[in-house]
Structure formats: C-alpha cells, structure tokens
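Novice: Requesting a structural model of the entry that follows:
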Amino acid sequence: MNFAYSERTQALMTQLRGFMERYIVPRIPEWHRAVAAGDYPPPFMADLKALAREEGLWNLFLPGLREDEPGTGLSNLEYAPLAEIMGRIHWASEVFNCNAPDTGNMELLHLFATDAQYQRWLLPLLNGEIRSAFAMTEPDVPSSDASNIQTLIRRDGDHYVINGRKWFITNAAHPDCAFLIVMGKTDPDADSHRQQSMMIVPFDTPGVELVRNIPVMNHVSAEGHCELLLRNVRVPVENLLGNEGDGFMMAQARLGPGRVHHCMRAIGMAELALELMVDRAQERKTFGRYLHQHGSISEWIARSRMEIEQARLLVLKTAWMIDQVGARKARREIAMIKAVVPAMLGGVVDRAMQVFGAMGLTPDTPLADLWTSARSLRIADGPDEVHLRSIARLEIDDSAERRGSSSDYLTPPDVLRVS
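Specialist: Sure, this is the predicted structure:
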C-alpha cells in the first residue's frame, strides 16, 4: 500500500498553488462583489478558465482520458491533493473544470454514453462550454436509499415521459446549466436495485420547472441547490443513459470518486481554517497573553492538526483503493471518509471561529461559509447515519468467518474466582 505523492503530482501541486496565488486569491473580493450584484458567473471566470486550460490545469480529475480529449486525466490518488488545494476557495474548482456536479456527470458519460451522447453532451462539458446538474434526491422520500425514489420514467413510443419532484439539485440555477441527468423508476415492479434508470434531459425541455433556489443555512448559493418539478417531460429514447434498470449501479459508480473529491476539498477547507486560527492566536491577546499561550487554545491547534492528518490519510487510502480495486471493493472506506471528514471539518472550523470571537461569525473571514459547508456535507451525498450503518453492516458481515474465535481472549470466571 503506497499513496505517497508522485513527482508528477508534486509538480502539479506546485503549479496549481502558484496559479491559485497569482490569479484566484486576488479575485476573492471581486467574486463576492459580482455575485452580490447578481453578475454570475463573474466576468473574469472565462478568462481564468482559458488560462488554466492553456497551462495544462484542466480536467485533472478524470482517469482514462483519451489523447484527443482535453485534460490531464489523473488517477484518483494523483488528483486528491489537487482537490485539496482547490478546496480552499469554494469556487476555484470551476476554473479548472473540476467542479461538482459536472465531474460526476462527466464520469458517468465517459463510462456509459453512446457516441451521439458523447458528442452532444460530454465533449462540451469536457471543454467547459456548458454546465450540468444531477437530479436524484427528492423531498418526499429518504433519497439516501436510491430505491425509494418516486420519479417515474415511462416509455411512450419513441419517447420517455418523466414526472416527479427533485430538490437540492446543485448547479440547476447556473445560467450555463444545459442539461440534467435525472434518476427515476422505469420499472417499479422490478427488483429494488433494477427499478431505476438515468435519463439525459435538456434543461430547456418543456415541463422542466425550476421552482426555487433553496437557501442552505440561510445562505443562497449562486449556482443553486434547487427544487425542480418535472411535469410530463418528454425526451427521445436515445437520451436514456446506459440501459433500463442500470440507474442504481450507475449512481454507485458515480458517487465513489465524487466522495473522494468532496472530502479532499473539505480537507483543504480545514487547512485554511487551521491556518487562520494559528495566525489569529499569534496576533490577539487576552488577559496579558497571546491566545496560543492559553492552554485551551494550544490544545485546539494541536487537535486540529492531528485530526486533519488522520482524515487525509484515510482519504488517500480510499483514493488508492479505488484506483487499485475499484469503488465497489472500497465501499467501506468510501463510507468512512464521508462520515469522518465533514465532522472533522466542522470541529476545526468551530474552534477557529471561537478563536476569532465575534469576527468569526461575520463575512470578514471565510469561516462562516466553511462552517456552513461542513454542516451541509454531513447530509449531502447521504447523511452520516447511512454511512455508519453501511460500515457496521460490513463489519458484521466480515465477522462471519471468525465468529466465536475472539472468545479465546476471554478469561474464564473460574480463573478469577478467589478461593
């Protein structure tokens, strides 16, 4: 097991950090001003994307890119530390065409698209010409179990007709969002894992209604976490992604690498929060001492560093396993990072906010936004409890071969009896 950064990865990390420091960090105030004025995406984004592509920092995430496809196409392990660097600024990944949910949709299309779907949808995504959304979760059922999804996809001659409600659909408010990948049921009577299918739905199809952009923790995202109504949406049969009944399988294939991306970006957020905490602790005095000279604050700094390192190692192991044996055999590790990393991020950011005091609650620092992201990630892509349940079930299953053998480690009562 080896997940050390290769020379290629280290070189890309240096290049990416330099790009971030020169071109992205200085534009943070400009980004906030543009979004506040309703000018989204900000005018400078197109220029930054062109520059990133020119410098070879483009489509870094997607393994198996062909020679004629734009991008670098790193393995999950190679891409992981780059996602961490991008994660320090929540809009940075879009500059490099490495933003969710487009990354997951590109992975799906790369694996399952027909030639026609490839030309119409995947190539424009790879080139950064359009954006997309993934419509799976629903307000009326616990969508963390995809077999609960109620959206119906019915065959009608040369078309499918889609009816349902979706919500928390990231990117649906983006002005460049050209299509949705919609997950729904084509055969409600089939086995629970063969009922679902995925359909490519152009966003301008009649019957697709954007009901609202849902605020998250009272914060409205520019790209949107939207509620959608799909009412008698008709799409041609050639818009079916993969085969009927493949939807559940494709969702699992999509979520594995995506969770590595999410978690490494979250570790980048945690690193930023810790850096801010350490700087503040050396600048601010209370009761005649710098904050870091108080025992509780120094302990927070130490615990934050330990927790970040532990989380990173687990995510890198998971990325390595996905590369080596595939997402299915790494499903325990995928579940573990999804439960571990958001909780870690929330704890580190909470300490940083406390060190900053009242300032930590304001837009003067990125901490409030980082905290919101941490709290949201404990629900996004499935709540913690679902992942903990999966981990426990795998542990129980794995115990079958050794069940009872641990009793050898127990001390019999008669040995302990005092005569």
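
Novice: Every contact and neighbour count from this point should use C-alpha atoms.
Specialist: OK.

Novice: ranges for the helices of this structure?
Specialist: 7-19, 28-36, 45-54, 76-86, 92-95, 102-112, 115-117, 123-126, 247-283, 295-325, 331-356, 367-377, 384-398, 413-416 (DSSP state H).

Novice: Just give me how far the shortest one sits from the chain centre.
Specialist: Put plainly, it is helix 115-117. 26 Å (CA atoms, centre = their mean, to the nearest Å).

Novice: neighbouring contacts of stretch 94-106?
Specialist: By CA atoms under 8 Å, 6 or more residues apart in numbering, the surrounding residues in contact with stretch 94-106 are 45, 48-49, 52-53, 57-62, 93, 122, 125-126, 128, 131-134, 170-171, 181, 254-255, 257-258.

Novice: switch to 6 Å and redo it
Specialist: Defining contact as CA atoms under 6 Å, 6 or more residues apart in numbering, one finds that stretch 94-106 is touched by Lys49, Ala52, Leu57, Trp58, Asn59, Ser93, Ser132, Ala133, Arg254.

Novice: burial count for the fourth one?
Specialist: Read it as Trp58. By other CA atoms under 10 Å, 26 other residues sit near Trp58.

Novice: hmm, back to that, comparing the helices of the chain, which comes out most buried?
Specialist: Among the helices of the chain, the stretch with the highest mean neighbour count (mean count of other CA atoms under 10 Å) is helix 76-86, at a mean of 25.

Novice: Between helix 7-19 and it, find me the angle.
Specialist: Helix 76-86 and helix 7-19 are oriented at 20 degrees to each other (axes from the mean of the first three to the mean of the last three CA atoms, to 10 degrees).

Novice: and the contacts of stretch 94-106 as CSV, adding distance to Leu108?
Specialist: CSV is the format used below for those (distance: CA to CA, whole Å):
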residue, distance to Leu108
Lys49, 23
Ala52, 24
Leu57, 21
Trp58, 18
Asn59, 14
Ser93, 19
Ser132, 12
Ala133, 12
Arg254, 6
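
Novice: Could you also give me the structure for this second sequence? I'd like to compare it with the first:
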Amino acid sequence: MDMNFGMRAENRKLLDRVATMVRDEIMPLEAEYQAEIGKEDRWQYTARQAEILEGLKAKAKEQGLWNFWLTDSDKGFGLSTVEYAYFAEEMGKTPLGAEVFNCAAPDTGNMEVFERYGTDKMKEEWLAPLLEGKIRSAYLMTEPDVASSDATNVSMACVRDGDDYVLNGEKWWASGAGDPRCKVYIVMVKTGGEDLPKHQRQSMIVVPADTPGIEVLRPMEVYGHDDAPHGHMHIRFTNVRVPAENLLLGEGRGFEIAQGRLGPGRIHHCMRAIGQAESALEQMCKRSLQREAFGKKLAHLGANYDIVAECRMEIEMARLLCLKAAWYMDQGDGRAAAPWISQIKVVAPRVALKVIDEAVQMFGGQGVSQDTPLAIAWTHVRTLRLADGPDAVHRRQVARVELKKYTQEKV
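Specialist: Down below sits the predicted model:
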C-alpha cells in the first residue's frame, strides 16, 4: 500500500507563510498577552489582549490564512489531513496560534458537527459566525459523577416535554466555556432508558450559552491554573428548556455524532502537541548553548548530548506515526483509522511531555516559573493525556485490534 506523507508544492508555500507569521508576528506577542491575564477581571479580555488577539486574527484573515482545518472541503484550501498535520504543528508552537488562524479546539470539532449534522437554521445562527471567528463555542460531555471515559455512562437527563427538551444535570471540563465570547454549547445527554442498546441511549443537543437555568459553578484548575479567560468550566443545568429542533439527527444518535467529531479532534491535538515538543526542544538547545556552569556550556555537561538526541528522535517517530494516522483518515475508512488515531493519541502527548520536561530541567528553576512558557505548556500537554479519552482507553482499543488478528473470540 503506497503511503504519501508529502505536501503539494502550492501548499508548501502556504505553510511557509503560516510558519513565518507564527515566528515573526505571533510568538513575539505571547509574553505580553499572557501578562495581561489577571490585571482586571480574569474572565474578560483586557483591551490590550483583545487588541493583540483580534489584530493577529485580522492579519491572518486578510492574508487568506484562515480555516485550514476544513480538509477536503471546497470552503477551505482542500488540504488533506496529512497536509493539515504540518499546519497544525506550526500553529501548535504558540498558545495563540490555533485561534489566530481559526483552527482552535473545541470550535473546529463543533463546526464539523454543525456542518455535517446541523439544520440550516443552526448553520446560519452558529456555524457562520464560528467560521468567521466572531464567536466561540464549547463541547460538554464529561460529567463529575460518572466515569466519562466510558461515554455510555453519560447521564445528564434530557426529557421531552411538548416542543422542548428539559435538561437537568452537571457537566465539567467544558473547555472554552469560560470565554465571554462562548455563545453556544453542544451537549451530550441521555435520552434513552435501559431498555435500549447502550450505544443508543445518548444524544447531542445544541444549547445557547445564555439559556435560563445554566449556572457556571466554577473554573476547573489544572495544577492550580484556571486557564483564564478560556477556562474549563463546571456547569449545572437546572430545568433548562431547549427547543426540540435543537436535537441533532434525533434521539439515540449521540455516539454516531461523537465519532464523527472526536476522530479529527483527537488527531488535531496530537499534531499541535508535536509543535509544542519542537518549540520546547528549540528552547532547550538554545539554553544549553547560552548558559555555562562548571566552566562549560550546559550542552557539554552530564548526559545533555544524549538528552537532546533522544528528544529529536522521539519527536521524529511521533510525527511519522501522526502522519500515518492522518493518511488512514484520508482514505475515508473511520474504522481502519481508529486504532492509528488511538496510537498517536497516546504517543504524542507522552513524547511532548518528555521533551518539555527535559527543557524545564535545562532551564533549572526558571523552567518551572512564569519566565518561560514551558510550565504552562507542560500543564496543557499533561491534560491532553486525559482529554478525548485517557491513555488507558486508547491502549485498550489498540490491544483489542492487535489481539483480534490471532483469535476469533471477542476481545
């Protein structure tokens, strides 16, 4: 089977433009943007933050560097998933990168849901402004009282009452729900009883963020960081009434929609994680050649040569695995692609975490402080080992596929 992990010439030129903007225009503003958090209300953008973010987005849009995630779409650049991997890696080198080019999670996944499964009204009301980068959105699946790594446990009540559905329950880790620009949620709910097959009990419903009965209880913290003003929120729904027409596809179709949404989302996270690893390795190398101790450059002390080499080799291996998973996705067979997505979902965060941690070590005390971006990068990537399914779930899927080759029994 021929596998092509390359890129068409015209898209290579496009990628060079993205890489240049990331390095020359976005990265130099990172520290100033981050320093603005907490100067005023943590959950509002300061005037300077808004100026930085919206100014960069306007530049990207003016240059046509926008919505690269629309792979195989006449609305985008017609990138393959393999080609998009290179773009996502570049965007992943800076925390602001994905949003500047309107390729940020969870919006990309939500836009795919609206595009594939939404009504014309949903597309007009929610998809259009999301594609323009005028609003943000959130995806609510995980719940505090059940093991949500098994999504058949999702239990938020969604009961039909006349022309409405009524929602009661709690969700947490609603990424982006703290953003004041977040206007709409896509919510995984339970509509079916125990009499139905377990994968036909859940549904997805579109809920405007300002619907009465929605209460944001708190931001969830990751190792003490609340990720303001984006946030991962804990939300309570109390008798929240939503028009029945907001249910996507119909009752019991939640898992079907989730698989269409989570596959691309999982691999996009991995692509960006490789970019974060590359950024950390660059910082590590520069530090090792600039800093001296015991009369030598850090690069020449201890096992630092080996550490740099191991990081380079592991990044290269992770990238190739990511590209192979992307190639399988481009073949259009979700079932065949799934185990490859699971493999990279385990490997990419693991590699990125190792590289970031080694970079922290090279910086010493500064590495865990606010004076480098490494500490924040580490917390984000550590969270990625849980987001969109923890490592153990993905390893289980990989093992089941592997064992199936050697047995006729269900594994």
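
Novice: Would you pull the TM-score for this pair?
Specialist: Scored against TM-score structural alignment, normalised by the length of the second structure, the superposed chains reach a TM-score of 0.94; 399 aligned residues with a CA RMSD of 1.5 Å.

Novice: now the helices of the first structure as JSON lines including distance to Val235 of the first structure?
Specialist: As requested, the helices of the first structure are exported to JSON lines (distance: least, CA to CA, whole Å):
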{"stretch": "helix 7-19", "distance to Val235 of the first structure": "40"}
{"stretch": "helix 28-36", "distance to Val235 of the first structure": "33"}
{"stretch": "helix 45-54", "distance to Val235 of the first structure": "31"}
{"stretch": "helix 76-86", "distance to Val235 of the first structure": "34"}
{"stretch": "helix 92-95", "distance to Val235 of the first structure": "29"}
{"stretch": "helix 102-112", "distance to Val235 of the first structure": "17"}
{"stretch": "helix 115-117", "distance to Val235 of the first structure": "13"}
{"stretch": "helix 123-126", "distance to Val235 of the first structure": "20"}
{"stretch": "helix 247-283", "distance to Val235 of the first structure": "17"}
{"stretch": "helix 295-325", "distance to Val235 of the first structure": "34"}
{"stretch": "helix 331-356", "distance to Val235 of the first structure": "34"}
{"stretch": "helix 367-377", "distance to Val235 of the first structure": "32"}
{"stretch": "helix 384-398", "distance to Val235 of the first structure": "33"}
{"stretch": "helix 413-416", "distance to Val235 of the first structure": "71"}
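
Novice: Out of the contacts of stretch 94-106 of the first structure, flag the one nearest to Phe356 of the first structure.
Specialist: Set against Phe356 of the first structure, the nearest of the contacts of stretch 94-106 of the first structure by CA to CA is Ser93 (27.3 Å).

Novice: To which residue of the second structure is that closest one aligned?
Specialist: Mapped onto the second structure by TM-score structural alignment, Ser93 of the first structure lines up with Ala98.

Novice: With adjacent residues omitted, what lies nearest to that match?
Specialist: Leaving aside its sequence neighbours, Ala98 of the second structure sits nearest to Ala104 (CA to CA, 6 or more residues apart in numbering; 4.6 Å).

Novice: State the number of residues packed around the one you found.
Specialist: For Ala104 of the second structure, using other CA under 10 Å, the count is 24.

Novice: And it, how close does it get to Met362 of the second structure?
Specialist: According to CA to CA, to the nearest Å, Ala104 of the second structure and Met362 of the second structure sit 30 Å apart.

Novice: Which among the helices of the first structure is found nearest to Glu227 of the first structure?
Specialist: Smallest distance to Glu227 of the first structure across the helices of the first structure (CA to CA): 16.4 Å, for helix 367-377.

Novice: post-alignment, that closest one versus the second structure, mean distance?
Specialist: Taken over the aligned residues, the distance from helix 367-377 of the first structure to the second structure averages 1.2 Å (mean CA distance after the TM-score superposition for the first structure).

Novice: what's that helix aligned against in the second structure?
Specialist: Going by TM-score structural alignment, helix 367-377 of the first structure lines up with residues 374-384 of the second structure.

Novice: ok, now stretch 241-251 of the first structure?
Specialist: With TM-score structural alignment applied, stretch 241-251 of the first structure matches the range 248-258 in the second structure.

Novice: I'd like to know which of the helices of the first structure is closest to Pro142 of the first structure.
Specialist: Proximity to Pro142 of the first structure (CA to CA) singles out helix 384-398 among these, at 10.6 Å.

Novice: elements contacting that closest one?
Specialist: Under the contact criterion of 3 or more CA pairs under 6 Å, 6 or more residues apart in numbering; DSSP states H and E, helix 384-398 of the first structure touches helix 331-356.
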